[in-house]
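Q: only geometry, no sequence info:
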């Protein structure tokens, strides 16, 4: 457990490096009353991660200091159902059809709203805020050589050796990567076929992940259990999951609402750009993987925590020009859905290498989601960019 904590802390420091971020600035003007569009609606009741038990008959679900959110417990499921009922009542009264709902790190939903619906929701006693959906872009990450991990040929010395060697560095930890998806066939994510068996009620720390055909389960080093749905999509099926890549999901309702053309990418967890695979391999790629570009040998590469498991959450999609990021899209509503799902699945740390220009508030839905992810004991690593003003892609060390 100490080794896993050390690697998680190191991982956060390693990925908080200067990136290129977006080339266009995102502003946060006060929304004009009655403007139709795609919005994120945040409700007043606490989400699962921060609920302290103020509703009669529903026990608190906020984890104690040092504990992780138990999303699959009976108390958690009952509170999620309570939030879903509140959301249903609200949208029914206003006449809204949500495309995505949130209950874990944010209590709310995203939807296309008319001007009248925007006004009605802002006036509701059950709503904190109604926020226009925004667009983000993937951010870059740089090398972690300076961290003193150890010899990159044999894995000796440094932090790797202190945590038991590369075979143990990150063992029992799940890294959730929110990005452009992942390439499951890449050798950095090579693993064994997941065995099929019934869900175990007695958790076995250190065991290999397994599946019941619908979900992947993994008993983590902290005593918690990771549980994620095995989804299928374009050029992606259940055979793409492995003992290394134990999660892969995708979110696109916000991008679709923005009119994005998906023909240049995959509607699945598959990476159509390479950025998500890059960030995932940097964080938790296998040790000493041979690297080459167009038959040019670049030696070997290794992730910071090579023994950790990876769960990919695709919320970013690429446009026709692979040389720029301005035609890519990461809708904020999709990013929040990915954060919400990652915490619900039980990841130990979230890697978020997304940029979006200068921020004018720390109370946007994205900020609230990350704050509550910290309450759920899911540390968040975000890339940074050089900017004279606070940036939406700044490093956020929320918990170690």
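A: Right, received. Where do you want to start? Every value quoted in this text rests on a predicted model; they were computed, and no experiment measured them. Residues are numbered from 1 along each chain as shown.

Q: C-alpha only now, for contacts and for neighbours.
A: Fine.

Q: What is the neighbour count of residue 132?
A: For residue 132, the count of nearby residues is 26 (other Cα atoms under 10 Å).

Q: Second structure follows, compare the two:
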């Protein structure tokens, strides 16, 4: 019987390794599994999502495979290979499996451009209105967000502030980065270091600030559409953009916290058409 040389053995082992599927962390990507609303009588349970992920994968469930479970709707975030995501699509009750994408911030024109006058009769109801702003966070030191003249938050409010000092104007502040990857420039808190979130928050519900100007030019009053409304911040956008899983986490938290209105100025970059059940903004809204 002919004995194989060492070089032949190494060649065989190399071929086996090349043909064996690899499921390292780098091969897995983040997907959002959307299942609509919870069935009647079924409360939120993470164990349901854990068992579904376990059924889809062909290996031991790693601790970071199930990244996040949503609460206001039936869905979760998981690290899966392409093949595992395809298996997940075939499961009962799964509406869609959405790849985690990066979206870009967008904005709108001012209230003055829209023709809304500054001096209108206000009601006390407006102070009980909570606007949830899903964006790049908020800059709390701006005059647009001081709480002078504001009473305590409405009793209906269930939100909290994470790594952030709130007041009676900014009554909630949370941030989401489900993949745990931050850029060096990112501030790991609801604080805004981009500016877009602060702009959108002040446009929706910023206080009236007199003598606002740009280096002495264009002096006037800066104000939001409803200056007496409260603001709850959900930071979903970072230096590299806004990821799908974080956007849905922001929607989810805002709904659970009890906001009255959600403001979102984020959209697809260069995408003309997205299927309804693949559209993170349609699902969240």
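A: Looks like it came in fine. No experiment lies behind these values; they were computed from the predicted model shown.

Q: Work out the TM-score between the chains.
A: Between these two chains, after superposing, the TM-score reads 0.79 (TM-score structural alignment, normalised by the length of structure 2); 252 aligned residues with a Cα RMSD of 2.6 Å.

Q: Now check structure 2 for the residue matching residue 40 of structure 1.
A: Under the alignment defined by TM-score structural alignment, residue 40 of structure 1 is paired with residue 32 of structure 2.

Q: what's the neighbour count on that match?
A: Residue 32 of structure 2: 26 surrounding residues under other Cα under 10 Å.

Q: OK, contacts around the aligned partner of residue 288 of structure 1 in structure 2?
A: Counting by TM-score structural alignment, residue 288 of structure 1 lines up with residue 209 in structure 2. Taking Cα atoms under 8 Å, 6 or more residues apart in numbering, we find residue 209 of structure 2 in contact with 143-144, 221-223.

Q: Shared with structure 1, which of the residues you listed?
A: For the contacts of residue 209 of structure 2, the contacts that are reproduced in structure 1, applying both residues aligned by TM-score structural alignment, their matches' Cα atoms under 8 Å, are 221-223.

Q: For the counterpart of residue 104 of structure 2 in structure 1, give its distance to residue 119 of structure 1.
A: The pairwise alignment with structure 1 assigns residue 104 of structure 2 to residue 137, based on TM-score structural alignment. Summarising the geometry, the distance separating residue 137 of structure 1 from residue 119 of structure 1, computed by Cα to Cα, to the nearest Å, is 29 Å.

Q: Which one of these two is surrounded by more residues?
A: residue 137 (27 against 17).

Q: SS state for that one?
A: Put simply, residue 137 of structure 1 is strand when judged by DSSP: H, G, I helix; E, B strand; the rest coil.

Q: of the kept ones among the contacts of residue 209 of structure 2, buried ones?
A: Buried residues within these, counting neighbours by 16 or more other Cα atoms under 10 Å: 222-223.

Q: Considering the kept ones among the contacts of residue 209 of structure 2, which is situated nearest to residue 180 of structure 2?
A: Distance ranking of those against residue 180 of structure 2, using Cα to Cα, places residue 223 first at 35.1 Å.

Q: corresponding residue for that closest one in structure 1?
A: Aligned counterpart of residue 223 of structure 2 in structure 1: residue 302 (TM-score structural alignment).

Q: and the residue lying closest to that match once chain neighbours are set aside, how many neighbours?
A: Across the structure, with Cα to Cα, 6 or more residues apart in numbering as the measure, the residue nearest residue 302 of structure 1 apart from its sequence neighbours is residue 287 (4.4 Å). Residues near residue 287 of structure 1, counting by other Cα under 10 Å, number 25.

Q: starting at the chain centroid, how far to the longest helix anywhere in structure 1?
A: In structure 1, ranked by residue count with DSSP state H as the criterion, the top helix is helix 74-94. On the basis of Cα atoms, centre = their mean, to the nearest Å, helix 74-94 of structure 1 is displaced by 23 Å from the centre of the chain it belongs to.

Q: for stretch 278-285 of structure 2, same thing?
A: For stretch 278-285 of structure 2, the gap between its own C-alpha mean and the chain's C-alpha mean amounts to 12 Å (Cα atoms, centre = their mean).

Q: likewise stretch 368-376 of structure 1?
A: The offset between the C-alpha centroid of stretch 368-376 of structure 1 and the centroid of the whole chain comes to 12 Å, using Cα atoms, centre = their mean.

Q: what comes up buried for it?
A: Neighbour-count burial for stretch 368-376 of structure 1 flags 368-376 (criterion: 16+ other Cα under 10 Å).

Q: Settle this for me: the match of residue 104 of structure 2 is touching residue 356, isn't it.
A: Yes: between residue 137 of structure 1 and residue 356 a contact is recorded at 6.1 Å, counting by Cα atoms under 8 Å.

Q: Helix, strand, or coil at the equivalent of residue 343 of structure 1 over in structure 2?
A: Per TM-score structural alignment, the equivalent position to residue 343 of structure 1 in structure 2 is residue 255. Secondary structure, three-state DSSP: residue 255 of structure 2 is helix.

Q: Next up, the contacts around residue 255 of structure 2.
A: When contacts are counted by Cα under 8 Å, 6+ apart, residue 255 of structure 2 touches residue 72.

Q: same deal with the one 10 residues further on?
A: Residues near residue 265 of structure 2 by Cα under 8 Å, 6+ apart: 105-108, 134-135, 200.

Q: could you redo the last one with a cut-off of 7 Å?
A: When contacts are counted by Cα atoms under 7 Å, 6 or more residues apart in numbering, residue 265 of structure 2 touches 105-107.

Q: which of those tops the neighbour count?
A: Using other Cα under 10 Å as the contact criterion, the top neighbour count among those goes to residue 105, which has 18 neighbours.

Q: Name the nearest residue to that one, ignoring sequence neighbours.
A: Counting by Cα to Cα, 6+ apart, residue 105 of structure 2 lies nearest to residue 266, which is 4.4 Å off, once chain neighbours are set aside.

Q: what about the one you found, neighbour count?
A: Counted with other Cα under 10 Å, the neighbours of residue 266 of structure 2 add up to 20.

Q: Could you measure from the aligned partner of it in structure 1 over to residue 120 of structure 1?
A: Across the two structures, residue 266 of structure 2 finds its equivalent in residue 354 of structure 1, going by TM-score structural alignment. The spacing between residue 354 of structure 1 and residue 120 of structure 1, counted by Cα to Cα, is 32 Å.
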